[in-house]
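> fold the following for me, if possible:
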Amino acid sequence: MEIRHLRYFVAVAELQNFTRAAERSFVAQSALSQQIGRLEREIGAPLFVRGARKVELTPAGELLLPHAHRIIADEAQARAELRSYLGLEKGRLRVGLIQTAISAVDVVGPIGAFHDRHPGVDIHITNQTSTEMVEAVRAGALDLAVVGMAPKEVPEGLEHRLLAVDPLVGVACEKVASGLVGPIALPELIARGRLIHFARGTGLRRHVDEALHRVGLEALSSFELAQASDILRFAALGLGVTVVPQTLAEYGRTMLPDLEIPYAVFGLRDPDAVHPVTVVYDPQRIPASGRAFLEILEEFVPHKRK
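This is a model prediction of the structure:
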């Protein structure tokens, strides 16, 4: 099973068309079809159902596709590793980062420090939900990711280092929060307005949902926002109430000068209502650049946690 055959297979699977796959792969369609046929004979099963307008994966093709992605990613990483085996003079670093405003850890400073120490390494930054970035680490598309997950939430097969644990707090505009005295229980906050929630798939969304479930509340919301700053703006405007990490609540007061209406922040009575920040990586795949970044990241963590 050759890497080029797997690349052709992935191209056809993604484009569902032999002609477009051949164009993307810079080979003649006849040559690509021939190589796909060779791969099918080697496997002993058809990989595609060939239709008049498009092709679709067979069950065998569905089974092979994630493995093909991983093998191709591993081959690319191996090439990068070999280019930099004499040191961190070349190569690349692929990092996934949660939004800086909601992280209790400085995730930008380590990037700058790494660039200063290893200027020859190409740095690629991805900002997605925690769930998406963890899956990217598992698939070999990211070398490591700083995510909003607790160690117990990290999938089996990945290593992790807990970097920080940020308490969750309630936020509401002063008019909506009138009469509330912290620390408060979540039902007291939710009774004051609709919940302004973070997007699904994020670590913060999961941790807020868990806190709601502990007090018997459903995690229903008509506002689901992807940007941390927008959540604070909606709350400050009195459009609802929200639950965010303490770091984000403090960030909004100092870094969002356009918020003309001040908002109130309340500690929560639930000691388990926290937002952990963890770095995850695959110990079998992490390159030298990734390990060097981990060391720098540790320097920016105020208190080491196990």
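> could you use CA atoms for every contact and neighbour count after this?
OK.
> which residues does residue 159 contact?
Applying C-alpha atoms under 8 Å, 6 or more residues apart in numbering to residue 159 gives the contacts 280-283.
> can you redo the residues you listed as JSON lines with distance to residue 239, neighbour count and secondary structure?
Converted to JSON lines, the contacts of residue 159 look like this (distance: C-alpha to C-alpha, whole Å; neighbours: other C-alpha atoms under 10 Å; DSSP: H, G, I helix; E, B strand; the rest coil):
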{"residue": "280", "distance to residue 239": "36", "neighbour count": "26", "secondary structure": "strand"}
{"residue": "281", "distance to residue 239": "39", "neighbour count": "27", "secondary structure": "strand"}
{"residue": "282", "distance to residue 239": "42", "neighbour count": "20", "secondary structure": "coil"}
{"residue": "283", "distance to residue 239": "45", "neighbour count": "14", "secondary structure": "coil"}
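> run this one through as well so I can compare:
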Amino acid sequence: MELRHLQHFVALAQEMHFSRAAERVSIVQSALSTSIAMLEEELGVRLFHRTTRQVRLTPAGEAFYEKAILTLSAARDARRSVASVRDLQSGSLVVGTVQTLPAFLDLPAILAAFHMAYPGIQVRLRQGNKLDMPAQLLAGELDLAITSMMDCPRRLQTRVLGDEPMVLVCAAGHEMARHKRIGFEALSRLDFVDFQPGWGTRPIIDSHWKDLAERRVVFEVSDLDTMLDLVRRGLGVAIVPRRNAAVADGSLAAVELIGAPIRWGMVLMHRKEEDAAVSAFLDLPGLEPATAQAT
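Purely as a prediction, here's the structure:
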């Protein structure tokens, strides 16, 4: 059963005249007769009493007419809804992020710009563990995810938003502050402040350290500000993206890591079969693909 068969049926039920109904739906009278016959054959009942002078609904036709009207109305609503989403007049966009984002990515400003451009799209923001985000994207629970660099399934597309080396950061008065460069072998005796396992840049660092001497992590935190405050007070050192180590008050010192550099990347992930809202979000200023920064 096709929608056009229902349209033909409703037109005939309302006009009660084959030639007028055929003209209304822009087909020839013989095509209308064939369409009605196919519908009756599929339903296994006669929908119209036909005589040479009159066309009228059978009891089955009267019952079917009510359902046909509702079905065509629902189809029109569905088309309007799809068109509305396509034209970004309505719909939703769910964005997942890690808890700590880099300073160069002003996500509140980006979300505000999207809302101003597309006020009919409801935007929802979810913070969570980056390891969960690929599965949430594939399941449709997220439309986009902004997270640190990671491997992702083939069905997901990634855009690199930032790529730079990571450095050792310590308090300005720490013994490490007098070095401009340092190798990893000299770090095993230091106390570290880092994110909780699985959070932020921790997986990158742990992966790099697995073939090196054991690292002593004495403070585990969930946000960058707390990490840097603990480092600033001399309670440990940390490894962070280079731009996070730059502070105006001179309370922190950055030391270049040599031997086996660690790089950090921030990526935006989404399903390859992106919809109109995702495409519009990707076009916003502030989300341009990054070029790698040299060490």
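> identify the farthest-apart pair in the contacts of residue 159 of the first structure.
Spanning the widest gap among those are 280 and 283, at 9.3 Å by C-alpha to C-alpha.
> overlap in contacts, those two.
Common neighbours of residue 280 of the first structure and residue 283 (C-alpha under 8 Å, 6+ apart) are 158-159.
> just give the nearest non-adjacent residue to whatever residue of the first structure lines up with residue 164 of the second structure, would you?
By TM-score structural alignment, residue 164 of the second structure lines up with residue 166 in the first structure. Once flanking residues are discounted, residue 166 of the first structure sits nearest to residue 275: 4.9 Å by C-alpha to C-alpha, 6 or more residues apart in numbering.
> give me the aligned partner of that neighbour over in the second structure.
Looks like residue 275 of the first structure aligns to residue 264 there (TM-score structural alignment).
> residues touching residue 284 of the second structure, list them.
Residues near residue 284 of the second structure by C-alpha under 8 Å, 6+ apart: 110, 113-114.
> and which of these is nearest residue 181 of the second structure?
Distance to residue 181 of the second structure across these (C-alpha to C-alpha) is lowest for residue 110, with 36.4 Å.
> secondary structure element for the closest one?
Assessed by DSSP states H and E, residue 110 of the second structure sits inside helix 107-117.
> rewinding a little: doesn't the match of residue 275 of the first structure lie inside a helix?
No - according to DSSP: H, G, I helix; E, B strand; the rest coil, residue 264 of the second structure belongs to no helix; its state is strand.
> looking at the second structure, which helix is longest?
Taking DSSP state H as the criterion, the second structure has its longest helix at helix 59-86.
> which strands or helices does that helix pack on?
On a contact count with 3 or more C-alpha pairs under 8 Å, 6 or more residues apart in numbering; DSSP states H and E, helix 59-86 of the second structure meets helix 3-15, helix 276-282.
> can you check which part of the first structure the last one sits on?
Looking back up the chat, that one is helix 276-282 of the second structure. Counting by TM-score structural alignment, helix 276-282 of the second structure falls onto residues 288-294 of the first structure.
> the first one too?
With TM-score structural alignment applied, helix 3-15 of the second structure matches no range in the first structure.
> Throw the contacts of residue 284 of the second structure into a markdown table and include distance to residue 174 of the second structure and neighbour count, thanks.
Converted to a markdown table, the contacts of residue 284 of the second structure look like this (distance: C-alpha to C-alpha, whole Å; neighbours: other C-alpha atoms under 10 Å):
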| residue | distance to residue 174 of the second structure | neighbour count |
| --- | --- | --- |
| 110 | 38 | 16 |
| 113 | 42 | 15 |
| 114 | 44 | 19 |
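> closest to residue 251 of the second structure among those residues?
Out of these, the member with the shortest distance to residue 251 of the second structure (by C-alpha to C-alpha) is residue 110, at 30.4 Å.
> what sits against the closest one?
Residue 110 of the second structure makes contact with 284-286, according to C-alpha under 8 Å, 6+ apart.
> and of the residues you listed, the nearest to residue 236 of the second structure?
Nearest to residue 236 of the second structure among these: residue 286, at 33.2 Å, using C-alpha to C-alpha.
> which residues sit in contact with the closest one?
Residue 286 of the second structure touches 105-106, 110, counting by C-alpha under 8 Å, 6+ apart.
> check residue 203 of the first structure too.
Neighbouring residues of residue 203 of the first structure by C-alpha under 8 Å, 6+ apart: 129-131, 147-149, 275.
> so which of the residues you listed sit within helices?
Among the contacts of residue 203 of the first structure, the members falling in helices (DSSP H) are 130-131.
> toward the C-terminus, what is the element adjacent to the helix holding residue 110 of the second structure?
As assigned by DSSP H and E, the chain's next helix or strand after helix 107-117 of the second structure is strand 122-127.
> that next one to helix 107-117, inter-axis angle?
170 degrees (axes from the mean of the first three to the mean of the last three C-alpha atoms, to 10 degrees).
> in a markdown table: the contacts of residue 286 of the second structure, plus distance to residue 252 of the second structure.
Shown next, in a markdown table, are the contacts of residue 286 of the second structure (distance: C-alpha to C-alpha, whole Å):
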| residue | distance to residue 252 of the second structure |
| --- | --- |
| 105 | 22 |
| 106 | 23 |
| 110 | 29 |
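> name the single longest strand found in the first structure.
strand 159-173 (DSSP state E).
> any idea how far that strand is from the chain center?
Computed by C-alpha atoms, centre = their mean, to the nearest Å, the chain-centroid distance of strand 159-173 of the first structure equals 16 Å.
> for burial, what's the neighbour tally of residue 79 of the second structure?
By other C-alpha atoms under 10 Å, 12 other residues sit near residue 79 of the second structure.
> quick one: which of the contacts of residue 203 of the first structure is nearest residue 183 of the first structure?
residue 275 (17.3 Å).
> isn't residue 247 of the first structure up against residue 101?
Yes - at 7.3 Å, residue 247 of the first structure counts as touching residue 101 under the criterion of C-alpha atoms under 8 Å.
> ranges for the helices of the first structure?
3-15, 18-25, 29-43, 59-83, 109-117, 130-139, 186-190, 203-214, 228-236, 246-255, 288-299.
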